[in-house]
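Asks: next comes the sequence, and after it the predicted model I'd like to discuss.
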Amino acid sequence: MTVTETALPGVLLFTPRVFSDARGAFCETYNERVMQEAGLPTRWVQDNFSVSKQGVVRGLHYQVVQPQGKLVRVAFGRVIDVAVDLRRSSPHFGKHVAVELSDENAAMLWIPAGFGHGFAVLSERAGFAYKVTDYYAPQGERTILWNDPDLAIDWQIDTAQAVVSDKDQQGQRFASAEVFA
């Protein structure tokens, strides 16, 4: 498994070796030693899975109470996955990184606590799986508007046709959002 730092320090891309043959493919989706050497936690409290159709945008989500680190991957389909630095003290505050995750590339993205997260589905359907470092805390959940012009995220979809939940449509503008110190 190769580990690559993205343009945002601390946000890491994990690319496993994929072994393919006439039967299909195999890859390792978690290796505690590799993750630990890369600085990730080895205690995960929850695994989550969602299925979404093409054009769905989920995010930008984060928790100010019980902040979560997330290790995300796509079980089937293809998404553009986005992490936004929400740490006011960071030199990268307000910057984002976007990577394609798919069942074909088997890549995983580590998004530390202190970052907002979202994704847009590029394929007909996508199954999105992720591990988190802390439990869901609804009282601390926050959402930044997915199409905030200050962030200028290229979701690689027709944003006029985006399918977005009511909650995500009512997200805060980045400029007024509660962020991390």
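Replies: Nice, I can see it. Numbering: from 1, shown residues only.
Asks: CA only for contacts and neighbour counts going forward, please
Replies: OK.
Asks: could you pull out the strands for the protein?
Replies: With DSSP state E, the ranges of strands along the chain come out as 2-5, 12-15, 18-21, 24-27, 46-53, 57-63, 70-76, 78-85, 96-102, 108-111, 115-121, 125-132, 141-143.
Asks: wait, Gln139 sits on Gln66?
Replies: No - Gln139 lies out of contact with Gln66 (CA atoms under 8 Å); the separation is 9.6 Å.
Asks: who's more crowded, these two?
Replies: Per other CA atoms under 10 Å, whichever of Gln139 and Gln66 has more neighbours is Gln66, with 17 against 10.
Asks: ok, now which ones touch the residue lying closest to Leu12 once chain neighbours are set aside?
Replies: Using CA to CA, 6 or more residues apart in numbering and skipping the chain neighbours, the partner closest in space to Leu12 is Glu5 (4.6 Å). Taking CA atoms under 8 Å, 6 or more residues apart in numbering, we find Glu5 in contact with 11-13.
Asks: try it again with 10 Å
Replies: Residues in contact with Glu5 (CA atoms under 10 Å, 6 or more residues apart in numbering) are 11-14, 38, 109-110.
Asks: out of the residues you listed, which are buried?
Replies: 11-14, 109-110 (16 or more other CA atoms under 10 Å).
Asks: and these, which two are furthest apart?
Replies: Val11 and Phe14 (10.0 Å; CA to CA).
Asks: alright, now check it against this:
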Amino acid sequence: MNAIPQAIPEVMLLEPQVHGDERGFFFESFNQHRFEEMVGAPIAFVQDSHSRSARNVLRGLHYQIRNPQGKLVRVITGSVFDVAVDLRRSSSTFGRWVGNVLSAGNKRQMWIPPGFAHGFLALSDMAEFVYKSTDYYFPEHERCIAWNDPQLGIPWPLDGLPLLSARDQHGNPFASAEIYD
């Protein structure tokens, strides 16, 4: 597994070594020891989640103000544009974002550490998204920042208008969002 440097150093784009031939392919999608070497800290995952989204479904930008979650995310069907926004006030990259295309084809994963908001846009007709989390989901602590906040200026590669949940339609502006110290 190779780590591809990002504009926000704590966010990592991970690219596996894929072994393939006419029969198909094989790759190691997770190795605890190697992952901890790359991120430079012990990480314990406690929950795996799986979602399926149609084209132009935009989920996010979500985070938990208490029990913040680190997420190791990947796509197993289709493709998404995946985004992490730094919400750590004390960080030199506070308010900046990183985005990457993750797909079943490129098999890349993104590590989003605690302290970040996360969202993604389904680019394919259908996208299946799986991720490991470092803390459990607590809906009472979940917060949402508006996906189209002009202060963040994320250029989502939309094909028309996004399909949003009721919660995501009412995301808070970044300027008034609860953040981490």
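Replies: On my side now, so go ahead. Just so it is clear, the structure is predicted and the values come from calculations on it, not from any experiment.
Asks: TM-score for this pair?
Replies: Here the superposed chains carry a TM-score of 0.96, computed using TM-score structural alignment, normalised by the length of structure 1; 180 aligned residues with a CA RMSD of 1.0 Å.
Asks: among the strands of structure 1, which is nearest Val163 of structure 1?
Replies: Nearest to Val163 of structure 1 among the strands of structure 1 is strand 57-63 (6.1 Å), distances taken as CA to CA.
Asks: shared neighbours of Val11 and Phe14 of structure 1, anything?
Replies: With CA under 10 Å, 6+ apart, Val11 of structure 1 and Phe14 have common neighbours 4-5, 71, 109-110.
Asks: burial measure for the residue lying closest to Ser51 of structure 2 once chain neighbours are set aside, as a count.
Replies: Distances taken as CA to CA, 6+ apart put Phe129 closest to Ser51 of structure 2, at 5.2 Å, once the chain neighbours are dropped. Using other CA under 10 Å, Phe129 of structure 2 has 23 other residues around it.
Asks: ok, back up a step: alignment lookup: the residue nearest to Leu12 of structure 1 to structure 2.
Replies: By TM-score structural alignment, Glu5 of structure 1 lines up with Pro5 in structure 2.
Asks: how near is that match to Val39 of structure 2?
Replies: 12 Å (CA to CA, to the nearest Å).
Asks: list residues touching both of the two?
Replies: Common contacts of Pro5 of structure 2 and Val39, defined by CA under 10 Å, 6+ apart, comprise 11-12.
Asks: look at stretch 166-180 of structure 2 and report the distance between its end residues.
Replies: Termini of stretch 166-180 of structure 2 sit 25 Å apart (CA to CA).
Asks: what are the buried residues along that stretch?
Replies: Quick answer for stretch 166-180 of structure 2 (16+ other CA under 10 Å): 168-169, 171-174, 178-180.
Asks: return the set of buried residues in the helix ranked longest in structure 2.
Replies: Identified as the longest helix of structure 2 according to DSSP state H is helix 32-39. The neighbour-count check on helix 32-39 of structure 2 (16+ other CA under 10 Å) flags 35, 39 as buried.
Asks: helices or strands up against it?
Replies: Counting by 3 or more CA pairs under 10 Å, 6 or more residues apart in numbering; DSSP states H and E, the packing neighbours recorded for helix 32-39 of structure 2 are strand 2-4, strand 12-15.
Asks: in stretch 145-152 of structure 1, which residues are buried?
Replies: In terms of neighbour count (16+ other CA under 10 Å), stretch 145-152 of structure 1 has its buried residues at 145-147, 151.
Asks: quick check: end-to-end length of that stretch?
Replies: The first-to-last residue distance of stretch 145-152 of structure 1 comes to 11 Å (CA to CA).
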